[in-house]
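In: Need the 3D shape of this:
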Amino acid sequence: MPAPAHLTDRHPTVSPERLIAQLVPPPTFNDVSFDSYRPDPAEPTQAAAVGFCRRFCEEARKNREGKRKMFGKRETLPGVGLYLDGGFGVGKTHLLASMYYSLAGGSHPAAFATFGELTQLAGVFGFTECIDLLADYVVVCIDEFELDDPGNTTLISRLLSQLVERGVSIAATSNTLPEQLGEGRFAAQDFLREINTLASIFTTVRVEGPDYRHRGLPPAPEPLTDDEVAARAEGVDGATLDGFDELCDHLATMHPSRYLTLIEGVKAVYITGVHPVDDQAVALRLVALTDRLYDAGIPVVASGAKLDTVFSPEMLEGGYRKKYLRATSRLLALTAAGMEL
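Out: This next block holds a predicted model:
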């Protein structure tokens, strides 16, 4: 078997056409539906959320078709908004993908994107062109909605407001209530108008419950040695093997929108020399990579520090706390899968 490849040897590019083609749910959610969602009987908000999502789809479809006027013409009705707020691993993305599939089969297209992919789409096509591109969609589904900087706040507020006016409905998931977006990350009070505009678009539905990824799972496994990781990587077809610092440096050379292409075709990721990071930029790039790995269902095997210690205590006290906790939750699920290889 050939030696494992290295992610650091890959230098992906993403064309505008590829960005549009990526506006679909990730592979791990290819077959989900409202019927396959299993609400926790102990958490009534989960079953209630399914009902809200179904009604949202009915209203979004009706509003997209518009109101019939004289001579067969139709009047465009504004889109509707649904915002699923909740902790980690309660099935919000499952429900979001179910809304996408419920609406995608009609006469209008549907889009599914992470928040970062949506802002990248606007950056590549331009603000006006991005609106024109999405104006005929029935719904835009946004996973892990979050405001990282003032520029994104203004951009997304204007973008979504204009799409709603054109009849596009918006569904989103997040770990932060709409009116609290941006808190602890920048001077959110200076952008209250934009944040309040965003909040007014949505009906907020809370989804409670424990993280399903950790049900029955042991704590983070003891890390392997560098040699053990390298030996395991050699036994897995389609695996990659990289040093942690080298991988972090490589991630800095490209926009996070390329991370999905970076891991395309990879079956498992092996990393040596993991250690805690205290640089915010490095940590946020690791979060973005973790999200792409999780979406693609790619197991992770690592040596060095335990993966639940990658983000320093200081970072877990800051404005990106929820983002780092989500990434830790996903890393533990991926490493559990990696230990079974």
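In: Could you use CA atoms for every contact and neighbour count after this?
Out: Fine.
In: all strands in this protein, in order from the N-terminus.
Out: In the chain, the segments counted as strands under DSSP state E are 67-68, 74-75, 81-86, 110-114, 139-143, 169-174, 203-207, 239-243, 268-274, 300-304.
In: to compare against the first, here's another:
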Amino acid sequence: MTPEQMVQALVPPPQFDHVSFENYKPDADHPSQAEARDICRAFALRSAKSGGGLMRMFKKKDAAVKPGVYLDGGFGVGKTHLLAATWHAASGRKYFGTFIEYTALVGALGYKNAVEAFRGASLIAIDEFELDDPGDTMVMTKLLGELVESGTRIAATSNTPPNALGEGRFAAQDFLREITKLAGVFQTIRIDGVDYRRRAVEGEAVMTEPAQLQAEVDARLAQGETVARDDFRSLIDYLATVHPSKYVRLIDGVDTLVLDDVQELTDQSEALRFVAFIDRVYDAEVPIIASGHSLDSVFGGGMIDGGYRKKYLRSVSRLIASTGAAHAG
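Out: I've put the predicted structure just below:
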């Protein structure tokens, strides 16, 4: 992928192609959902009317208006739906990606080139904003600060409010100043509710006996599908040779992913690369058929109870959903 292609790939995943404020269904038992929808709609309209000019947007009378909205809430309350709806409603040049995608892109392009690539954008939408190390938050704080100064608006989601990023993972006091700067960019919107998918990470991934894998592949090929079949260990080793920002191209055109002989992961770097890859698989709605070690317990060695717990649990949830989708119906 060229740098231009990497930036152009920052759009909402297919399942959010047609979301809008109109088809967001807030839970009447949780008024904060409808309130969040209305705030995001107003934010998107202000972005469209302002034309992206910071000086025009922030006159004295508008001093209290912040250039970012931050949707904080649990899993499945519609945060990504509202983020994508905001992106669709905004005008101008705009980008949508996960926090991991943006930090990976900065790593691939270099900071200066990343700033130039995004400069002039009307909106940067960041899904699953999270803090995994001090370096990430400092780079993103600096990047977002420069973009906001040039007139770009920021919309983000997370399961952690912005001034609590980093708590329980690293020594937050070492970079509290950076976190506070970042929090000052956003109007924080708390969204209450329960997971509409009712998808529990305590569920189990659907696994296939090795002897049945070829029959599964043959059946899908007979239906005209494009099937990617790999040995799990070979895939993990290969991911180390590809920059995470390019994982999206690995599954381009793939209808089903088949993994032979899944093994437990105990190396943190390998596990995090696999998480990033599964994010792309899930976003592309590619079902997974796998044999070997169960994918819902693939993160071993106590890693799932460490600093990246939230990230691993999200990935497990997506692995359960992806293997279930392969056997639905």
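In: between the longest helix seen in structure 1 and strand 169-174, how many degrees?
Out: When structure 1 is parsed with DSSP state H, its longest helix is helix 44-65. Using axes from the mean of the first three to the mean of the last three Cα atoms, to 10 degrees, one finds that helix 44-65 of structure 1 and strand 169-174 are set 150 degrees apart in direction.
In: what's near enough to touch residue 265 of structure 2?
Out: Residues counted as contacts of residue 265 of structure 2 (Cα atoms under 8 Å, 6 or more residues apart in numbering) are 271, 298-301.
In: Only the buried members of those residues: can you turn that into a ChimeraX selection?
Out: Filtering the contacts of residue 265 of structure 2 down to the buried ones (16 or more other Cα atoms under 10 Å) takes a single ChimeraX command:
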select :271,298,299
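In: and which of the contacts of residue 265 of structure 2 is nearest residue 314 of structure 2?
Out: residue 299 (11.8 Å; Cα to Cα).
In: what residue of structure 1 takes the place of the closest one?
Out: Counting by TM-score structural alignment, residue 299 of structure 2 corresponds to residue 311 in structure 1.
In: how much space between that match and residue 226 of structure 1?
Out: 21 Å (Cα to Cα, to the nearest Å).
In: Likewise for residue 93 of structure 1?
Out: 34 Å.
In: neighbour-wise, which of the two wins?
Out: Using other Cα atoms under 10 Å, the more surrounded residue of residue 93 of structure 1 and residue 226 is residue 93, with 22 against 17.
In: That one against residue 145, yeah?
Out: No. In this structure, residue 93 of structure 1 is not within contact of residue 145 by Cα atoms under 8 Å, at 11.3 Å.
In: Check the contact lists of these two and give me the overlap.
Out: With Cα under 8 Å, 6+ apart, residue 93 of structure 1 and residue 145 have common neighbours residue 173.
In: In contact with residue 130 of structure 1, which residues?
Out: Per Cα under 8 Å, 6+ apart, neighbours of residue 130 of structure 1: 121-122.
In: Can you tell me how far it is from residue 121 of structure 1?
Out: On the measure of Cα to Cα, residue 130 of structure 1 and residue 121 of structure 1 end up 7 Å apart.
In: residue in structure 1 matching residue 131 of structure 2?
Out: With TM-score structural alignment as the criterion, residue 131 of structure 2 matches residue 147.
In: Likewise for residue 35 of structure 2?
Out: Under the alignment (TM-score structural alignment), residue 35 of structure 2 maps onto residue 48.
In: Likewise for residue 209 of structure 2?
Out: Aligned partner of residue 209 of structure 2 by TM-score structural alignment: residue 225.
In: and its match, how far is that from residue 309 of structure 1?
Out: Distance from residue 225 of structure 1 to residue 309 of structure 1, counting by Cα to Cα: 17 Å.
In: Helices of the stretch 51-200 of structure 1, start to end?
Out: 92-104, 115-125, 127-134, 150-165, 192-201 (DSSP state H, counting those that start in this stretch).
In: Please work out which of these is packed deepest.
Out: Sort the helices of the stretch 51-200 of structure 1 by mean neighbour count, taking mean count of other Cα atoms under 10 Å, and helix 92-104 sits at the top with a mean of 23.
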